[in-house]
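Undergrad: Mind folding the following:
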Amino acid sequence: MVDTLIATVGASLYVNISKDDELKKLYESERLEELADKLLDNKIKQENERMLGAEINSVESIIKEGYIEERKNLYFLVSDTKTGEKVGKLLEAYFKYSKDSSFEKVEVKKIERLDDENREDFKRYGLKNLVKSMSAILKEHGPSTIINATGGYKAQIAFALALGQGMNIPVYYQFERFPTVIKLPPLPLSLDYKLYLDYLYFIDQFDDEGFIEYTPEIANQYKVLDERLTPLFNFGDVDNVKYIELSPMGQVFIESAKQFFNLTKKNQLSLKHRKNDLIMQYSNSEEHSKKIILEFNLEDKFKKLDFIEKVYVKGGNEKEVSGKRNQVKIFGDEIKIILNTKKGTLYLGVQTTAENAEEMLLAKEKIEEFINNNF
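TA: Below you'll find the predicted structure:
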């Protein structure tokens, strides 16, 4: 049953409001709930439905056409701009108080760096963050979700459509002169899950950051990639250092593969228990690392994960870390962990009982969940 809707957001509502002096005054003074109440007036709908903008009209069309069966969750994805934030709050109020179109939960999510005034940020981070945000919602709600890609930048349509197809999620769009939304046809592409698994050792390095330094080791790995994967990566320079980054379409590919794994493969897999005691390896000369291990009782904590055979310290620093995410990445036949604590950072290598790429993915997910719950 479809009960969750993701909607991209643009500026059409703001543009339309700006043409009406009364509505514009409410918007500029940030009396957004009062403005939402005005927009809910049937008189506006009857006299000038287009005043409501692409987002409201398309969401209400999806409801009227019966494409969503229960109105539980509505997510608005807004740009990283002042206009995006204000329009998001206005849409939230509108669908909170609407008699015919309200949802149980309406949430606005700002997409970091999705701002077309900063072209480089938009290209390198914004579109990928949009894909990540959509993917997180889709992971939470699964096949009960649909996407409305009507609002926002034109580039969002292509990525929303590609992600929807990769995750088998319907995508809807309302053209300006169309009275209702339409379901967009699929793009001429398909997800090659095996290709993702075959090159997981390379692809997973781009998780979180999205770009890494193009070292000789990375260059050698890139050179042997299947040619079907190379369009998913871009190159650039930062402070005269060459880097390689995941493109927005590369992010779509990875998120789609992860979703396929979680929905169709994960529950069929299991990890063997280690045969011997856990090995926790570190040098006594690394006093600071040793203090973190003892203070946070790391050895006993990792023993609880019975598929881990060995944990060894690769380095660390004493700099206090706050608010920085821990990282877990697959690198070849081992898993790397960057563990941030108030006492400093530890760089760990982990060997597990995983015997293939899918089991490595499962091990990674279990370690991520464990670390996030314990640190």
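Undergrad: When you work out contacts or count neighbours from here on, use the C-alpha atoms and nothing else.
TA: Will do.
Undergrad: what's whichever strand or helix holds A158 in contact with?
TA: Element membership for A158 (DSSP states H and E) is helix 154-166. Residues from elsewhere that reach helix 154-166, judged by CA atoms under 8 Å, 6 or more residues apart in numbering: 8, 127, 131, 147, 149-150, 169-171, 184, 186-187, 190-191, 248-249, 252-253, 255-257.
Undergrad: Apply 6 Å and report the result again.
TA: A149, P170, V171, V252, S256 (CA atoms under 6 Å, 6 or more residues apart in numbering).
Undergrad: Sitting in helices, which of these do you find?
TA: V252, S256 (DSSP state H).
Undergrad: Filter the contacts of helix 154-166 down to just the buried residues.
TA: If you count burial by 16 or more other CA atoms under 10 Å, the buried members of the contacts of helix 154-166 come out as A149, P170, V171, V252, S256.
Undergrad: Verify the assumption that F178 is located in a helix.
TA: No: applying DSSP: H, G, I helix; E, B strand; the rest coil, one finds F178 to be coil, outside a helix.
Undergrad: how far does the helix or strand encompassing K25 sit from the chain's center?
TA: Counting by DSSP H and E, the element that carries K25 is helix 21-28. The chain centre lies 34 Å from the centre of helix 21-28; the measure is CA atoms, centre = their mean, to the nearest Å.
Undergrad: buried residues in the next helix-or-strand element following that helix?
TA: Following helix 21-28 in sequence order, the next helix or strand is helix 32-39 (DSSP H and E). Within helix 32-39, the residues that count as buried by 16+ other CA under 10 Å are L32, E33, E34, L35, A36, K38, L39.
Undergrad: packing partners for helix 32-39?
TA: The contact analysis (3 or more CA pairs under 6 Å, 6 or more residues apart in numbering; DSSP states H and E) places helix 32-39 against helix 82-97.
Undergrad: from memory L114 sits against F122, does it?
TA: Yes: L114 is within contact range of F122, at 5.1 Å (criterion: CA atoms under 6 Å).
Undergrad: Neighbour count for the two, which is higher?
TA: L114 (25 against 19; other CA atoms under 10 Å).
Undergrad: Would you mind measuring from the more buried one to L23?
TA: 27 Å (CA to CA, to the nearest Å).
Undergrad: Before we compare anything, build this one as well:
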Amino acid sequence: MSRLIVCTVGTSLLSNADRPWAGWNPRRQDPLPDAADVALWLEDADAAAASAETNTLRALDVGEADRLAFLHSDTSEGRFCAERLATLYARAGVPVETKKIGKLGYGADHFSAGLKALVDITISLVRTGRERGQQPIFCATGGFKAEIAFLNLIGALLGVEVVYLHELHRELVRLPQLPLSWDAAIVARHQDFFTWIDGELR
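TA: Here you go, the predicted model:
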């Protein structure tokens, strides 16, 4: 069975050491490196060291039968990293798409809305993937810590395997399934409450 691999994207491609743009720091508002230079560097880089995402996908042995969905934050550097990764895997013949998680960024004001967008996008991807006969897998290595936590919870509720790979490890960690399940009947019985909590800003 082909796999739909949903991968959250962080900025390790930019911020890790041992690359021509080493020292890049968003807190200083450093300019992004040239996209063509990064793409060229990625083609020859060791996947285990290039970024958190490539390290995880290396361990998953991603191939042309798989489909990749890179989820990135609503920031210029998040989009930049996702686009460079998408280009890398597309050139290898892997079907790939990028999805922006609206409002997910460094500001606390919209972060909750961004996490809600993450839930919506992820559920939609899983539904579409299953309709196509694909096995969904979540790569929860890159991105904000809260983003990774939410992805793990979504995986538990939807019965989707969640994998993780720390930068110091070469072996994939398959996160244990949480003892949770989704009871649609509860939502139906309390529809007014869920409509209210979904619409209110808090």
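Undergrad: got the contacts of helix 154-166 of the first structure as JSON lines, with distance to L294 of the first structure columns?
TA: Below are the contacts of helix 154-166 of the first structure laid out as JSON lines (distance: CA to CA, whole Å):
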{"residue": "A149", "distance to L294 of the first structure": "50"}
{"residue": "P170", "distance to L294 of the first structure": "50"}
{"residue": "V171", "distance to L294 of the first structure": "51"}
{"residue": "V252", "distance to L294 of the first structure": "41"}
{"residue": "S256", "distance to L294 of the first structure": "39"}
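Undergrad: Can you tell me which of the contacts of helix 154-166 of the first structure is nearest I17 of the first structure?
TA: A149 (21.2 Å; CA to CA).
Undergrad: which residue in the second structure lines up with the closest one?
TA: In the second structure, the residue matched to A149 of the first structure (TM-score structural alignment) is A140.
Undergrad: which residues does its match contact?
TA: By CA under 6 Å, 6+ apart, the neighbours of A140 of the second structure are I148, Y164.
Undergrad: Report the inter-axis angle for the lengthiest helix in the second structure versus helix 145-158.
TA: Ordering each helix of the second structure by length in residues (DSSP H) puts helix 111-131 first. Helix 111-131 of the second structure runs at 40 degrees relative to helix 145-158, counting by axes from the mean of the first three to the mean of the last three CA atoms, to 10 degrees.
Undergrad: Quick one: residues in contact with helix 111-131 of the second structure.
TA: I101, G102, K103, L104.
Undergrad: so what's the aligned partner of the first one in the first structure up against?
TA: Under the alignment defined by TM-score structural alignment, I101 of the second structure is paired with I111 of the first structure. With CA under 6 Å, 6+ apart as the criterion, the residues that contact I111 of the first structure are S79, D80, L130.
Undergrad: Could you check what's spatially nearest to the first one, not counting adjacent residues?
TA: Distance criterion CA to CA, 6 or more residues apart in numbering; nearest residue to S79 of the first structure, sequence neighbours excluded, is L114 at 5.1 Å.
Undergrad: if I pick the one you found, what's in contact with it?
TA: Applying CA under 6 Å, 6+ apart, the residues near L114 of the first structure are S79, D80, F122, G126.
Undergrad: residues in contact with the second one?
TA: When contacts are counted by CA under 6 Å, 6+ apart, D80 of the first structure touches K110, I111, E112, R113, L114, D115.
Undergrad: Distance check, the residue nearest the centre of the first structure against Q259 of the first structure.
TA: Computing the C-alpha centroid of the first structure and ranking residues by CA atoms, centre = their mean puts K132 first, at 1.6 Å. According to CA to CA, K132 of the first structure stands 12 Å off from Q259 of the first structure.
Undergrad: Could you do G236 of the first structure as well?
TA: Taking CA to CA, one finds G236 of the first structure at 29 Å from Q259 of the first structure.
Undergrad: Between which two of the contacts of D80 of the first structure is the distance greatest?
TA: K110 and D115 (10.7 Å).
Undergrad: For the stretch 201-350 of the first structure, which segments are assigned as strands?
TA: 211-213, 233-238, 241-246, 279-281, 308-317, 327-331, 334-341, 344-352 (DSSP state E, counting those that start in this stretch).
Undergrad: any chance of those in CSV, with mean neighbour count and distance to I371 of the first structure too?
TA: Supplementary listing: the strands of the stretch 201-350 of the first structure in CSV, determined by neighbours: other CA atoms under 10 Å; distance: least, CA to CA, whole Å:
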stretch, mean neighbour count, distance to I371 of the first structure
strand 211-213, 18, 23
strand 233-238, 13, 29
strand 241-246, 17, 25
strand 279-281, 16, 16
strand 308-317, 19, 13
strand 327-331, 21, 9
strand 334-341, 20, 8
strand 344-352, 20, 12
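Undergrad: could you dump those strands to JSON lines with distance to S102 of the first structure?
TA: Below are the strands of the stretch 201-350 of the first structure laid out as JSON lines (distance: least, CA to CA, whole Å):
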{"stretch": "strand 211-213", "distance to S102 of the first structure": "40"}
{"stretch": "strand 233-238", "distance to S102 of the first structure": "41"}
{"stretch": "strand 241-246", "distance to S102 of the first structure": "38"}
{"stretch": "strand 279-281", "distance to S102 of the first structure": "54"}
{"stretch": "strand 308-317", "distance to S102 of the first structure": "48"}
{"stretch": "strand 327-331", "distance to S102 of the first structure": "38"}
{"stretch": "strand 334-341", "distance to S102 of the first structure": "42"}
{"stretch": "strand 344-352", "distance to S102 of the first structure": "46"}
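Undergrad: Looking at these, spot the one closest to E287 of the first structure.
TA: Nearest to E287 of the first structure, of those and by CA to CA, is strand 308-317 at 10.1 Å.
Undergrad: against the second structure, where does the closest one fall?
TA: Taking TM-score structural alignment, strand 308-317 of the first structure hits no residues over in the second structure.
Undergrad: okay, the angle between that strand and strand 344-352?
TA: Using the same axes, to 10 degrees, strand 308-317 of the first structure lies at 160 degrees relative to strand 344-352.
Undergrad: Need the contact partners of strand 308-317 of the first structure.
TA: Contacts of strand 308-317 of the first structure (CA under 6 Å, 6+ apart): 274, 278-282, 344-352.
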